[in-house]
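J.: I'll drop the sequence and a predicted model, then ask my questions.
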Amino acid sequence: MSRLSYSAVIATRNRPEALALSLPLILGQSRAPAQMIVVDSSPDTEANRAIITSAEAAFGRTVTYIISPPSSSVQRNIGLAEVTEPVVLFPDDDSLLHPGVMEEIMATYERDEGGLIGGVCAAEADTAPEGALASARYEMTLGDRIRKPVAATRFRLERALVPEPFLRAGRRLARNHPRPDWIDGERHVEVEFMTGFRMSFRTELIRRHGFDETLGRYALFEDTDASFKILKSHLLVGARRAQIYHYKAPAKRDGGFSMGAMQILNRAYVLAQDAERDAAMRRQLRRFSRYKIAQYGAAATSGAQFAKDRLRGARAAMNHVDVLMGCPSDAVSGTYLAARRALGLDP
């Protein structure tokens, strides 16, 4: 069994308080990255430069620091272009790695002697690593703190009553590949797609596709799109003993209207690009989109402007779902960009 090395790429913007927590936990792994890359799109880079200098001194490591235009997809692609190792980890700047995470993830790749696995993700931890928040200079919002413990229950209910169409798409893509017998459902599980704050890939595979810059500055569901592109040729696996805590930074990345519109529009775009667009998939997408709008409608009764704008954006984006799902494959990207323009979303 050959021992592999990995690179880690963090895309960050205006969140030095988060980077100050996450970067040392990556560099301090018992199996540390052979290459650490930070791609920063902050208008003022002074705080992040100071954090990186401090981390380099503390761990005796060099961190490659790159200034980039804003867009998580653009930033990840810029970092990916610099990667030298056979595996690449893409944590968010607010991903807090528990000890031993990378031992588990890399052991999974090393066990895959047949080369069937294209990506490995960690499990989402319920708590932060011990002592990790002692120096924290921010707190998660009350809403995020409430949602985190109920997320698993909500996910189970949604899966039973209003399934996320990404799950269907991922299962359909994965069914075409052989499954290693060591994926036992306990230490390792197959996954339909990977969430951005805890994903890794074989470098040669993710380089073939990169991250879709068409998705705009916030790039919602770029992680799902990348997962599906890998699933067309390889399996995705979750390493359940690898734990990453998502200590979400409180700042909103975009306005309410944009966030609501992208939840509906970007999901349709990713499915139109990567999934079988049969009648069953279209029905499931429409049903799930209506469910999200109902969720946003309930939240909007609070009177909060963000919630009201999010509902308005989601409703406006529904007008474009059927068009996207019905257009020819070679017109999906152009149709999506036209919809973004019509909705007034960023280029």
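T.: Thanks, I have the structure now.

J.: could you use CA atoms for every contact and neighbour count after this?
T.: OK.

J.: where do the strands sit along the stretch 201-347 of the chain?
T.: Ranges of strands in the stretch 201-347 of the chain, per DSSP state E, counting those that start in this stretch, are 235-246.

J.: no wait, the stretch 1-150 of the chain
T.: Using DSSP E, counting those that start in this stretch, the strands found in the stretch 1-150 of the chain span residues 6-12, 35-40, 63-67, 87-90, 95-97, 117-124.

J.: just those: most buried one?
T.: Of all the strands of the stretch 1-150 of the chain, strand 95-97 carries the top mean neighbour count, a mean of 29, counting by mean count of other C-alpha atoms under 10 Å.

J.: reformat the strands of the stretch 1-150 of the chain as JSON lines; add distance to A47.
T.: Supplementary listing: the strands of the stretch 1-150 of the chain in JSON lines, determined by distance: least, C-alpha to C-alpha, whole Å:
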{"stretch": "strand 6-12", "distance to A47": "12"}
{"stretch": "strand 35-40", "distance to A47": "11"}
{"stretch": "strand 63-67", "distance to A47": "13"}
{"stretch": "strand 87-90", "distance to A47": "21"}
{"stretch": "strand 95-97", "distance to A47": "19"}
{"stretch": "strand 117-124", "distance to A47": "28"}
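
J.: and Y109, how many neighbours does it have?
T.: 24 (other C-alpha atoms under 10 Å).

J.: just A169 next, same as before
T.: So A169, with other C-alpha under 10 Å, has 21 neighbours.

J.: how about the nearest residue to it, chain neighbours excluded?
T.: With C-alpha to C-alpha, 6 or more residues apart in numbering as the criterion, A169 has its nearest non-adjacent residue at 5.5 Å, and that residue is A275.

J.: adding another structure so you can compare the two:
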Amino acid sequence: MYCTLIICTFKRAGSLSNLLHSIAQQTLYPDEILVVDGSPDDETEKMIRANDFKNLTYFSVPPHLRGLTRQRNFGIDNISAKAQIVAFLDDDTVLMPDYFEQMNRTFEMHPDVSGVGGIALNENAWEEAPEGKIYNSKKFYCFDGHVYKESQRNVVRNYLGLASNLGPGKMPLFSHGRTCGFPITGRVYDADLLIGMSFAFRSEVVRAIRFSPYFEGYGLYEDADFSIRALRFGRNVIDTRLQLRHFHHPSGRPNHYRYGRMVVRNGYYVWRVRNPKPSFKARIKWHLITLLLAAIRLSNVLSGPEREAALKESAGRFAAWIQLTYNRPQRND
């Protein structure tokens, strides 16, 4: 299947170089690579010109087209008419050698699948569960013969009866799903939400829905929004054989207060895309969990290693929650 890869980047020439060299080692090479660069300097362009990456087209976009959402849509506007699969990767990832071969195989074997996501090996905290061992369900989550140690916030949610009632990758009616990902079993799992560091869709999906302008700028949860809207074309799945490593580069991220605001405000937006008319019970749960998570983040001021960051982020969360009483985000797609 003809595969177009879109990589959006901003002042990360070194990280992008590592990714492109891992693509060069692929057992199945993409038919088209579009690098959409929002950098104000020419370091990324110099790096690309110093190498000979096959099938690569480089675009440097002007300031009004910078930002992940705008750059992704710019890439979509420039894909080949022959594209059957459109893949997206974060510029700070490195792929396993069979990444694109496995992606192609998954789409071919599952004609009802519209979107496929991968697994970051260095972020996967699942372990095989010894047969017969019993775990405290409030502190550990068991799934498909594997076990995951719950984070502090999920332990609290478990004890308060506010945990998700669905499996990994699924969004419950009150949002706030499980963030544990999937164990590496070699299987394919259905999911509502795919992660933007590593996902791909059939070309008819990206041509039809594009990325929402609501998330222009630093688009936290833009991948969740796109994944949810893609479900009307078919299934979304996580293929645990689709593997890479993700090295979160610190540049290009917003300040902690703004990030906290986006966690709440963008989270509300995505919840209402998935569940436009939530029940009273779902509404209460969403708000309770939102306040609980903000309070837990605030508690990190007393015990966490980055106390100033925790204070600013929690302030942003509480401010955004209060703002929802008189200014709720509206769909813009």
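T.: On my side now, so go ahead. Just so it is clear, the structure is predicted and the values come from calculations on it, not from any experiment.

J.: TM-score of the superposed pair?
T.: TM-score for the superposed chains, counting by TM-score structural alignment, normalised by the length of structure 2: 0.77, backed by 287 aligned residues with a C-alpha RMSD of 2.9 Å.

J.: A339 of structure 1: which of the strands of the stretch 1-150 of structure 1 is closest?
T.: Across the strands of the stretch 1-150 of structure 1, A339 of structure 1 has its closest neighbour in strand 6-12 (26.7 Å, C-alpha to C-alpha).

J.: now that closest one and strand 35-40, what's the angle there?
T.: Put simply, strand 6-12 of structure 1 runs at 10 degrees to strand 35-40, going by axes from the mean of the first three to the mean of the last three C-alpha atoms, to 10 degrees.

J.: can you report how many residues neighbour the residue nearest to A169 of structure 1?
T.: Residues within reach of A275 of structure 1, counting by other C-alpha under 10 Å, total 23.

J.: just P86 of structure 1 next, same as before
T.: P86 of structure 1: 14 neighbours (other C-alpha under 10 Å).

J.: need the counterpart of it in structure 2.
T.: Correspondence of P86 of structure 1 to structure 2, assessed by TM-score structural alignment: Q84.

J.: also Q75 of structure 1?
T.: With TM-score structural alignment as the criterion, Q75 of structure 1 matches Q71.

J.: L96 of structure 1 too?
T.: Checking TM-score structural alignment: L96 of structure 1 goes with V94.

J.: what sits closest to that match if chain neighbours are left out?
T.: Excluding the flanking residues, the one nearest V94 of structure 2 by C-alpha to C-alpha, 6+ apart is L19, at 4.8 Å.

J.: so what's the aligned partner of that neighbour in structure 1 up against?
T.: Aligned by TM-score structural alignment, L19 of structure 2 pairs with S22 of structure 1. Residues in contact with S22 of structure 1 (C-alpha atoms under 8 Å, 6 or more residues apart in numbering) are 93-97.

J.: what about 7 Å?
T.: 93-96 (C-alpha atoms under 7 Å, 6 or more residues apart in numbering).

J.: Throw the residues you listed into CSV and include distance to E213 of structure 1, thanks.
T.: Written out in CSV, the entries for the contacts of S22 of structure 1 read as follows (distance: C-alpha to C-alpha, whole Å):
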residue, distance to E213 of structure 1
D93, 19
D94, 22
S95, 22
L96, 26
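
J.: spatially, which two of those residues are the most separated?
T.: Within these, D93 and L96 form the most distant pair, 8.4 Å apart (C-alpha to C-alpha).

J.: against R315 of structure 1, how distant is the closest residue to T195 of structure 1 other than its chain neighbours?
T.: Nearest residue to T195 of structure 1, sequence neighbours excluded (C-alpha to C-alpha, 6+ apart): D223, at 6.0 Å. From D223 of structure 1 across to R315 of structure 1, the span is 24 Å (C-alpha to C-alpha, to the nearest Å).

J.: likewise V323 of structure 1?
T.: 15 Å.

J.: and for G260 of structure 1?
T.: 8 Å.

J.: try G326 of structure 1
T.: Taken as C-alpha to C-alpha, the span from G326 of structure 1 to R315 of structure 1 is 19 Å.

J.: higher neighbour count, those two?
T.: Counted by other C-alpha under 10 Å, G326 of structure 1 and R315 do not tie: R315 has more neighbours, with 22 against 14.

J.: find the nearest non-adjacent residue to the more buried one, please.
T.: Distances taken as C-alpha to C-alpha, 6+ apart place I293 nearest to R315 of structure 1, at 6.8 Å, with adjacent residues excluded.

J.: test my guess that that neighbour contacts A314.
T.: Yes - I293 of structure 1 is within contact range of A314, at 6.2 Å (criterion: C-alpha atoms under 7 Å).

J.: compare the two and say which is more crowded by neighbours.
T.: A314 (27 against 22).

J.: give the aligned equivalent of that one in structure 2.
T.: Matched by TM-score structural alignment, A314 of structure 1 corresponds to R317 in structure 2.

J.: so how far is L285 of structure 1 from V191 of structure 1?
T.: For V191 of structure 1, the distance to L285 of structure 1 equals 20 Å [C-alpha to C-alpha].
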